[in-house]
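# Starting from these lines, generate the structure:
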Amino acid sequence: MSGPESPAAPVRPASLGEGARFAVGMLTAIPVRVTRWDREAARVGMLCAPLAGLAVAVPAAGLGGLLLLLGGGPLLAAVATAAVPAALTRGLHLDGLADVADGLGSARPADEALRIMKQSDIGPFGVITLLFTLLAQVAALHALFAEGWWRGALAAVTAGLTARLALTLAARPGVPPARPDGLGAAVAGVVPTGRALLAAAVVTAGCAAAAWACGPWAAARTAAAVLAGLLAAGALLRHCVRRLGGVTGDVFGALAETAATTALLVLALG
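Model prediction:
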C-alpha cells in the first residue's frame, strides 16, 4: 500500500522579463526568446501586453514622423504608420478582426460561427470590415500628421498602447474561452481584475502625460481617446461572449483593432 501523495510543488511566479517576452512573442512577430508558456507566464504576459503595443507603435510612429519631416506629406506618413503594426504582427490582429466579422456577420449559432472563424479564407463581411477599418485608421492618422509630426506620432503610440491594454482587460476573470484550446483558452481569466484596472489607469495617465506638452486640452483628449477605445473594445467583447460563448485568439485581434481605431478617431475628431 503506497503512502500519501506528496503535495505538488508550488509554481514559481513568472518574472517581469518572462512576462514581457511572453507578451511580445504572443502578440507580435518580433523575434524574442520565450522561456515560459504556462498560465503564470500568461498572467504576467497579458498584464505586460501594453509593452508589446509599445514595441510595435514606436517604430510605426518613428517611421511616420520621419517621412513627414523628409517632406513625404501627411498621407504617406499615415499609410506607413498604419502599415508598420500590420507588418510587425504579420497581420495577426487584422486577420482576427476579419474572422470575427465573418463569424458574427453569418448570424449562425455559436458553434457554426466559430467554425467559420477558423476557416483560412476571408468572407465578404471580413473584407468590408478590414477595408473600412484601415481606411479609418489612415484617414485619422492623415488628419493628425497634418497638424504636425508630434501629433501623429503621439497618436500612433496611444493607439498601440490602447489596443493591447484592451487585451489585458479582456483577460480578466469572468471572461471565458470559447474553445478549450488556442490563445483564448491560454490567457482567459489570468489577469486579476484589480491589476487590470491598475494597468488601465497607468497607461491612460502615461498617454495623457505625454500629450501634456501640447497643452492640458491635448492631455484630456488623449485620455478620452484611450477610454473610448477601451469602451468600444469592451462592447465588442460583451457581444462576442454573448454570441460565441467566450473569447478566442481572433476575438483578441478584433478587440485590439477596435480599440486602436476608436482611439485614433477620437484624437482626430478632437
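# from here on, contacts and neighbour counts on C-alpha atoms
Fine.
# Relative to the whole chain's centre, how far out is the helix or strand hosting residue 154?
Assigned by DSSP states H and E, residue 154 belongs to helix 149-170. Between the centre of helix 149-170 and the centre of its chain there are 8 Å (CA atoms, centre = their mean, to the nearest Å).
# Stretch 127-139 too?
16 Å.
# Report the contact partners of the spatially closest residue to residue 32 that is not a sequence neighbour.
Distances taken as CA to CA, 6 or more residues apart in numbering place residue 25 nearest to residue 32, at 5.9 Å, with adjacent residues excluded. Residues in contact with residue 25 (CA atoms under 8 Å, 6 or more residues apart in numbering) are 31, 32, 33, 34.
# distance of the second one from residue 214?
Right, the one you point to is residue 32. 35 Å (CA to CA, to the nearest Å).
# how about the helices in the stretch 51-200 of the chain?
74-88, 92-105, 110-118, 124-145, 149-170, 182-187, 193-211 (DSSP state H, counting those that start in this stretch).
# Could you check the angle the last one makes with helix 149-170?
Orientation check (axes from the mean of the first three to the mean of the last three CA atoms, to 10 degrees): helix 193-211 against helix 149-170 gives 180 degrees.
# I'd like to check what contacts helix 193-211. Which residues are they?
Against helix 193-211 from outside (CA under 8 Å, 6+ apart): 47, 50, 154, 158, 161-162, 165, 168-169, 172-173, 218-223, 226-227.
# One more, so I can put them side by side:
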Amino acid sequence: MLGGLRLALSWLTVLPVPHRDDGPAIDRTSGRRAITSTPLVGLLLGAAAAAVLWIALRASLDPALAGLIAVAALALVTRGMHVDGLADTVDGLGCYGAPDRALEVMRSGGVGPFGAAALLICLGGQALSFGALASGGQWAAIVTAVAAGRVAAVLTCRTTLPAAAPTGFGALVAGTQRASVCAAWSTVLVAGAVFAVPDRWWQGPVVAAAALALALGLTRHCARRFGGVTGDVLGAAIEVSVAVTAVGFLVGG
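Okay, here's the model as predicted:
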C-alpha cells in the first residue's frame, strides 16, 4: 500500500515523491496499487484546499475569490491533468464519428467549444461552492468533496470497463479495481460525508452516493463512446465528481 501511495502521489501531484527506490518498471500491478491509494491522495489535496481557503478568508478576500484561488491551487498541484482530461473528454463526447475519431479529437491537444464550456461550468461551480462552504465553516465538506473525486477515479478503473487503447495511462489502470475495492472506498466516503453538512447529517451521505452514481454513469457512457477508458476520462470523472459533491453539500443551506 505504501508503494502504491508513493506512486499515486508522484502520478497525481507535483510533489517530488519517488515511486520506488529500485525495482521493475511501472506495470498494471503497480498501476492497480496506485489507483487503489488515490482516495488517500484526495484527502491530502482536500486538506490543502481547505488550508488555502482558510488563509484566503483570513486575508479578508471575498469567498468567491477564495474559492477560485483554491481551485487554481488544486490545478497547479495536480499539473492540470484532470482539468485537461475534462476538456478533452467533453470535446470527444461532442464530436461525431466512430470511437477512433473521438479519440483523435481527444489527443489533438486543443480545447474546443464543448471542452471550454465544461471547464467554465465545472471549475466555476467548484470555486463558488468551495467559497460558500468555507465561509460557512464547512471544512469537512471541502475535504470530502475533493476526496470524492478520487474515489470516483477508483470507480472509473473498475474491472467492467476496459482500456480504450493498448498504450497510455488508461492501459495501465483501466480495469484494475475489483468490485470489493470500489465498494470499500465508496462506503468510506459515504460514511465520512456524515460530517459534511452539520445540521443535516443525512445530506452528506446522500450527496456523496449521488455523485458516485453519476460518476458510474458518466464513465460507462464514455466507455461505450470511446471503446473503453482513457486517462482523460479519469480526469473528467474526478473534476465532475468534485463539483457535484461540493454543490450538493450547499443545497438547502
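# could you say what helices and strands the helix holding residue 154 of structure 1 packs with?
helix 39-47, helix 49-69, helix 124-145, helix 193-211, helix 216-244, helix 249-269 (3 or more CA pairs under 8 Å, 6 or more residues apart in numbering; DSSP states H and E).
# what packs against the fifth one?
With contacts defined as 3+ CA pairs under 8 Å, 6+ apart, the secondary structure elements packing on helix 216-244 of structure 1 are helix 110-118, helix 149-170, helix 193-211, helix 249-269.
# Mind doing that once more with 10 Å?
Applying 3 or more CA pairs under 10 Å, 6 or more residues apart in numbering; DSSP states H and E, we find helix 216-244 of structure 1 packed against helix 92-105, helix 110-118, helix 149-170, helix 193-211, helix 249-269.
# Relative to residue 129 of structure 1, which of the ones you listed is closest?
Each of these has some distance to residue 129 of structure 1 by CA to CA; the shortest is helix 92-105, at 6.5 Å.
# Quick check: the closest one compared with structure 2, mean distance?
With the two structures superposed, helix 92-105 of structure 1 lies on average 0.5 Å from its match in structure 2, counting by mean CA distance after the TM-score superposition for structure 1.
# Just tell me the aligned range of that helix in structure 2.
Mapping helix 92-105 of structure 1 onto structure 2 (TM-score structural alignment) gives residues 81-94.
# again with stretch 229-243 of structure 1
So stretch 229-243 of structure 1 sits over residues 211-225 in structure 2, by TM-score structural alignment.
# Would you pull up how far the matching stretch lies from the middle of the chain?
13 Å.
# By how much does that stretch deviate from structure 1 on average?
Relative to structure 1, stretch 211-225 of structure 2 is 1.0 Å off (mean CA distance after the TM-score superposition for structure 1).
# list the buried ones in that stretch?
211, 212, 214, 215, 216, 218, 219, 220, 222, 223, 225 (16 or more other CA atoms under 10 Å).
# hang on, isn't the fourth one packed against residue 157?
This points to residue 215 of structure 2. No: counting by CA atoms under 10 Å, residue 215 of structure 2 does not reach residue 157; the two are 11.2 Å apart.
# joint contacts of those two?
Here residue 215 of structure 2 and residue 157 share the contacting residues residue 234, scored by CA atoms under 10 Å, 6 or more residues apart in numbering.
# what's the matching range in structure 2 for stretch 174-191 of structure 1?
Using TM-score structural alignment, stretch 174-191 of structure 1 pairs with 160-177 in structure 2.
# can you give me the end-to-end distance of the matching stretch?
9 Å.
# residues in contact with it?
In contact with stretch 160-177 of structure 2 (CA under 10 Å, 6+ apart) are residues 26-36, 99-100, 103, 153-159, 178-179, 219-220, 222-234.
# Let's see that with 7 Å instead.
27-28, 31-32, 154, 157-159, 223, 226-231 (CA atoms under 7 Å, 6 or more residues apart in numbering).
# so which of these is the most crowded?
Scoring the contacts of stretch 160-177 of structure 2 on neighbours with other CA atoms under 10 Å, the highest-scoring entry is residue 154 at 32 neighbours.
# Residue 53 of structure 2 -> structure 1?
That one, residue 53 of structure 2, aligns with residue 64 by TM-score structural alignment.
# which ones are touching the closest residue to that match other than its chain neighbours?
Spatial nearest neighbour of residue 64 of structure 1, excluding adjacent residues (CA to CA, 6+ apart): residue 77 at 4.2 Å. With contact set as CA under 7 Å, 6+ apart, residue 77 of structure 1 has these partners: 64, 65, 67, 68.
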